[in-house]
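**Q** only geometry, no sequence info:
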C-alpha cells in the first residue's frame, strides 16, 4: 500500500502532527526524517519568536493536498505583512518611542490570542514558569533591539541582520555543539558571518553601533527560539504567545504610559497596524507551511528581506552600499543553503 508523507511541520514551535495513515506506514519515521532534512527549517520559527504570534493552533488540521503555488502566494502575503510591519515601526519611531511601539503591538496580539483561545477553549495556564520567564525576557530584549535598530538604520539592513538567528542557533544549540559539525555547515556559517562583517563594518576599520543592535536581536531571538523549543514539551503554542505578549506589555507600559495621551489618531492607527502586520505575517507563513514541503517553503521566507528593502527605498529613500548588498547575499545564500542541507548520517540512523 502506498504511503504518503502526511506530517505537518509546526511553523513556529516545530511541533508535528500526523494525519491518519494506513497501519503499514511508519508515521514516526516519516516525521523524524522530515524534521531533520535541513538546519534552516527553524527560520520562520526564529523570526516568529519576536515578530508575531503563532496562530497555527487556530488553523484547521484537515488534510490539505500539497499546493506549491498556494504556498508561495501565502508566503508572499506573509512577507508583505511582515515588511509592512517593519515599515510601520520605522515610520512610527519618529512619533513614538520603542516602548510605545512594543506596548501597543503586544497588547493587540495578546487580545487577539486571548480571544481565539477563549472561543476554542484553549487553556493559557503556564506549566513551566522558569522557562517561560526566560523565553519572555530574551524575546523582549530581542524586540527592543530590533525595533530600535529599525528606527536608526535602513530597513533592509536591519531585517537581514535579524535573519542571522538560524546561524546563532547552529552555534548555540547544545545538540549541534555535542556533535561534530559537518564541513558543509561550518563553511556556510563562516560564509554568513563574513556577510555580517561586511554589513556591520563595511570599511573593516570601524563598526556601525546601530547595526550591532540588529545583530544582537538575531542573537537573542535565537535564544528565545531555543526556550520555545523547550516550552513546546509542556505548554501550548497559544500559551507561549499570549504570555510573551502580556510580559511585553508589562515590561513596556511604565515607560510608555506618560505619552499615551499625546498620541494622535494617525500614530495610534500605525501602532495598531504593527500588531496586525505581525499577526497577518504569521498567518501567511502558517498557511504556507500547511500547503507545501517545509524546507521548500522556508527558502521563500527570505522574501521579507526583499519586501523590507523595497519599502526602505520607496518610502524612506534609503539606499544600500555595495558592502550591504554583498553581505546580504552571503547571509541569505547561506541561510537558503542551510534549509536544504541534508542530515548527517547519525541523524538519519536515529530517525530510522
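**A** Ah, there it is. Computed from a prediction, not measured in an experiment: that's the story for all the values here.

**Q** CA only for contacts and neighbour counts going forward, please
**A** Will do.

**Q** just the element for the one residue sitting closest to the centre of the chain, please.
**A** Centrality entry for the chain: nearest residue to the mean C-alpha point is residue 47, 1.2 Å, by C-alpha atoms, centre = their mean. Secondary structure assigned from DSSP states H and E places residue 47 in helix 43-51.

**Q** same thing with residue 17?
**A** strand 16-18.

**Q** take the one below as the second:
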C-alpha cells in the first residue's frame, strides 16, 4: 500500500472535524442515557451500525480483502480491552459534565508514558516524568479531594477510562504493525457486537422515535469520527495532528453549555490547562526523540 501524499493543513482540519464529531457523539450518549437507555444498549448500537456501513463501503469499492487477518486472538483481546474502555469512557460521560469527562480523558497521555516503561521497556527521561507529575497535579486540582462537587464514581470512571485509553493505544500500536486501520475497526466492531448482543435482551427497552434517532446518530457520528481520526493520521504527521485532540474540550464545553446550561467550575478551568500543557510537553518530547532515533526494525 503506497503511502498517501502528505497534506498537513488538510490533516489538521480533518482532525478538528473528528474532535467535533466525537464530542457531539458524547453529547448524544448523555442525552440517550437521560432518556433511559442502558449504557450497554447504547454501546451495542454504536458498534452494530458500524458493521454494515463498513462492509458496504468495502464491498462497493471491491476492497473486502482488506478484512483478512491472521491475528484473530490479538483482535479478540483488543476487543475485550476496547469494550471495557468504551464502558468507562461513555460511562464517564453519563456521570460527569461533558467538559470534566473530556478533560480527564487527556490524562491518557500521562498513563501512556507510565505504561510504555512497563510494557514496551522504553526509557523515559526526566522531562516526560516531570510532565507526568505536572499532569497529575492538574488532575488533583480538578478532583479537589474532599471538596469536589463532582461525583466520586464519575471521577474514578473518568480516570479509569484514561488508563484504558493508554493501554488500548499500545495494543493498537502493536496491531498497526501488520493490520490496516479498517481491519482493526472491523474486527473490534464484530467481536464487541457479538458480545454485547448476548447482553442486549436483558437491557433493551421500548423506545420512541426520538430515542431511536439518538441511537442512530450515535452510531453515525461515532463511525464518522473514527474514519476522520484515521484519515487525519494518514495525511499528516502524528506529532502535529494529535495536538488538535485538545480542541475537544472546546466542543464539550460548548455542547454542555448549549444543551445543559453547564459551565465548568473554577477548579476545572485551573486544572485543564495544566493537564493540556503536560500532554503538549509529552508530544513535543516524543517528536524530538522520534527525529533522533535511528531507523531500524520494530521490536514486538
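**A** Sure, I can see it. What you see is a predicted model; the values in this text were computed from it and never measured.

**Q** how close are the two chains, by TM-score?
**A** Once superposed, the chains reach a TM-score of 0.86 (TM-score structural alignment, normalised by the length of structure 2), with 292 aligned residues with a C-alpha RMSD of 2.7 Å.

**Q** ok, back up a step: which parts of the strand holding residue 17 of structure 1 are buried?
**A** Using 16 or more other C-alpha atoms under 10 Å as the test for burial, strand 16-18 of structure 1 gives residue 18.

**Q** same check on stretch 129-136 of structure 1?
**A** So for stretch 129-136 of structure 1, counting by 16+ other C-alpha under 10 Å, buried means 131, 132, 135, 136.

**Q** show me what the second one aligns to in structure 2.
**A** When you say that, I think you mean residue 132 of structure 1. Residue 132 of structure 1 maps onto residue 75 in structure 2 when the alignment is built from TM-score structural alignment.

**Q** thinking that match is in contact with residue 184, fair?
**A** Yes - using C-alpha atoms under 8 Å, residue 75 of structure 2 makes contact with residue 184 at a distance of 7.2 Å.

**Q** find the residues that touch each one of the two.
**A** Residues touching both residue 75 of structure 2 and residue 184 (C-alpha atoms under 8 Å, 6 or more residues apart in numbering): residue 175.

**Q** list the residues that contact residue 143 of structure 1.
**A** Contacts of residue 143 of structure 1 (C-alpha under 8 Å, 6+ apart): 50, 51, 102, 217.

**Q** let me know the secondary structure of the closest residue to the second one other than its chain neighbours.
**A** When the adjacent residues along the chain are set aside, residue 51 of structure 1 lies closest to residue 278, with 5.8 Å between them (C-alpha to C-alpha, 6 or more residues apart in numbering). Taken by DSSP: H, G, I helix; E, B strand; the rest coil, the conformation at residue 278 of structure 1 corresponds to helix.

**Q** return the residue of structure 2 aligned against residue 278 of structure 1.
**A** So, by TM-score structural alignment, residue 278 of structure 1 is matched to residue 222.

**Q** quick check, residue 210 of structure 1 in contact with residue 151.
**A** No - at 9.4 Å, residue 210 of structure 1 and residue 151 do not qualify as touching, with contact defined as C-alpha under 8 Å.

**Q** counterpart of stretch 299-313 of structure 1 in structure 2, which residues?
**A** So stretch 299-313 of structure 1 sits over residues 243-257 in structure 2, by TM-score structural alignment.
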